[in-house]
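> any chance you can model this:
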Amino acid sequence: MREPFVLGAADGARWVVHPPQDPYGDGYVYTAETELHEAGLTATTIAKIDGAYAGISTTLSGFVAGLAAAWQGWDGTRTWESMERELTLDARHDGRGHVSLGVTLRAPGPDWDDTAWSARAVFVLEAGEQMTGLAADLTHLLRA
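Predicted coordinates for the structure are as follows:
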């Protein structure tokens, strides 16, 4: 069994993504348990993520790989959401070599009116090697 992906920060915050499962056995939709730990808070949800047949540009690993490839920077905020918004990533490049990666977890299941609980943590990463390593680790975990 593969080990979970863990992104940790100097202040003790952690984002954990467990190996994906194929609940329907068809390869179209995977689920991944994910956790946030920060300042005494622990939040856990099950995120529905695209399966084996999704285009790389729409997947979580594709999103993070795109951030790593754009290490020189971009304007504004780039965002990725799981199928039912249980997991959202947003990234901003400061133009000086660092990426602020926001991770938001929400209650599992559809929440189209934004009434479910949510938890958020922000991780500051070096835009080059650190983002490249994050992308490689997530890709390794999430590949079918």
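
> from here on, just use CA atoms for contacts and neighbour counts.
Fine.

> count the neighbours of His37 for me.
Counted with other CA atoms under 10 Å, the burial measure for His37 works out to 18 neighbours.

> does it belong to a helix, a strand or coil?
Reducing the assignment at His37 to three states with DSSP: H, G, I helix; E, B strand; the rest coil gives strand.

> from Val6, how far off is it?
Applying CA to CA, to the nearest Å, one obtains 11 Å for the distance of His37 from Val6.

> give me the common contacts of these two.
Common neighbours of His37 and Val6, using CA atoms under 8 Å, 6 or more residues apart in numbering, are 14-15.

> pull up the gap between Thr88 and Leu60, please.
10 Å.

> would you do the same for the sequence below? I want to compare the two.
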Amino acid sequence: MSEPFVLQGQGDQLWLVHPPQDPYGDGFVYTIATELHELGMAASTVAKVDDLHASLGTTLPGFLERLAADWEGWGGTRTWTSMERELVLDARHDGRGRVSLGVTLRAPGPDWDDTAWSARSVFVLEAGEEMTRLAGDLTHFLRT
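A predicted model of the protein is given here:
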């Protein structure tokens, strides 16, 4: 098994993304096992995601690439959500060159009434090179 992709934040803050799997063999729906670790907290889930190779704006790679391309900033919060909300990313630009990237994990499977557990951690990244490197590295990891 391949090593996971790791985003290291401050201290022991980690977001791990394991290699995508194609459980149905159709190339349209993938699953990604993912973990968060911070200050003694550990959470993991398996998220269903759309075709990772599509260039549509709904994909995780597309979301990250748009954040990197808009390094000069944007207003409000941008959000990407996996198919059944097991993985949610939210990003805010502070207007001074930093992006706060929130990673939320939820229990696997549909949770239409918001009663499942969730865990969240926020990573602060430099909006230019650091965000571009994250987008490129994670996109390459997910698409290989």
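
> put one on top of the other, what's the TM-score?
Remark: TM-score between the superposed chains equals 0.96 [TM-score structural alignment, normalised by the length of the first structure]; 144 aligned residues with a CA RMSD of 1.2 Å.

> ok, back up a step: so between Thr88 and Leu60 of the first structure, which is more surrounded?
For Thr88 of the first structure and Leu60, the more surrounded residue by other CA under 10 Å is Leu60, and the numbers stand at 22 against 19.

> helix, strand or coil for the closest residue to the more buried one other than its chain neighbours?
In space, and not counting its chain neighbours, Leu60 of the first structure is closest to Trp80: 7.1 Å by CA to CA, 6 or more residues apart in numbering. Using three-state DSSP as the criterion, the local structure at Trp80 of the first structure reads strand.

> excluding residues flanking it in the chain, which one is nearest Gly128 of the second structure?
The spatially closest residue to Gly128 of the second structure, leaving aside those adjacent along the chain, is Trp71, at 5.3 Å (CA to CA, 6+ apart).

> quick check: that neighbour touching Glu130?
No. The pair Trp71 of the second structure and Glu130 does not pass the contact test of CA atoms under 8 Å, sitting 10.0 Å apart.

> give me the more crowded residue out of those two.
Set Trp71 of the second structure next to Glu130 and count neighbours by other CA under 10 Å: Trp71 wins out with 19 against 15.

> OK, contacts around the more buried one?
By CA under 8 Å, 6+ apart, Trp71 of the second structure lies in contact with 97, 127-128, 131.

> can you tell me which of those are in helices?
Cross-referencing these with the helices (criterion: DSSP state H) gives Met131 as the overlap.

> put the buried members of the contacts of Trp71 of the second structure into a PyMOL selection.
Provided next is the PyMOL selection string for whichever of those are buried by 16 or more other CA atoms under 10 Å:
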select buried, resi 127+128+131
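
> reformat the contacts of Trp71 of the second structure as CSV; add distance to Glu65 of the second structure.
Conversion of those to CSV gives the following (distance: CA to CA, whole Å):
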residue, distance to Glu65 of the second structure
Gly97, 16
Ala127, 12
Gly128, 12
Met131, 9
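
> from the contacts of Trp71 of the second structure, pick the one nearest Asp111 of the second structure.
Distance to Asp111 of the second structure, by CA to CA, is smallest for Met131 among these, at 30.2 Å.

> thought Phe63 was touching the closest one, still the case?
No. Under the criterion of CA under 8 Å, Met131 of the second structure is not in contact with Phe63, lying 11.7 Å apart.

> helix or strand: which one has the closest residue in space to Glu84 of the first structure that isn't next to it in sequence?
Spatial nearest neighbour of Glu84 of the first structure, excluding adjacent residues (CA to CA, 6+ apart): Pro110 at 5.3 Å. Secondary-structure assignment from DSSP states H and E places Pro110 of the first structure in no helical or strand segment.

> list the contacts of Pro110 of the first structure.
By CA under 8 Å, 6+ apart, the neighbours of Pro110 of the first structure are 84-86.

> same deal with Ser2 of the second structure?
18-19.

> go on, Thr115 of the second structure?
For Thr115 of the second structure, the contact set (CA under 8 Å, 6+ apart) is empty.
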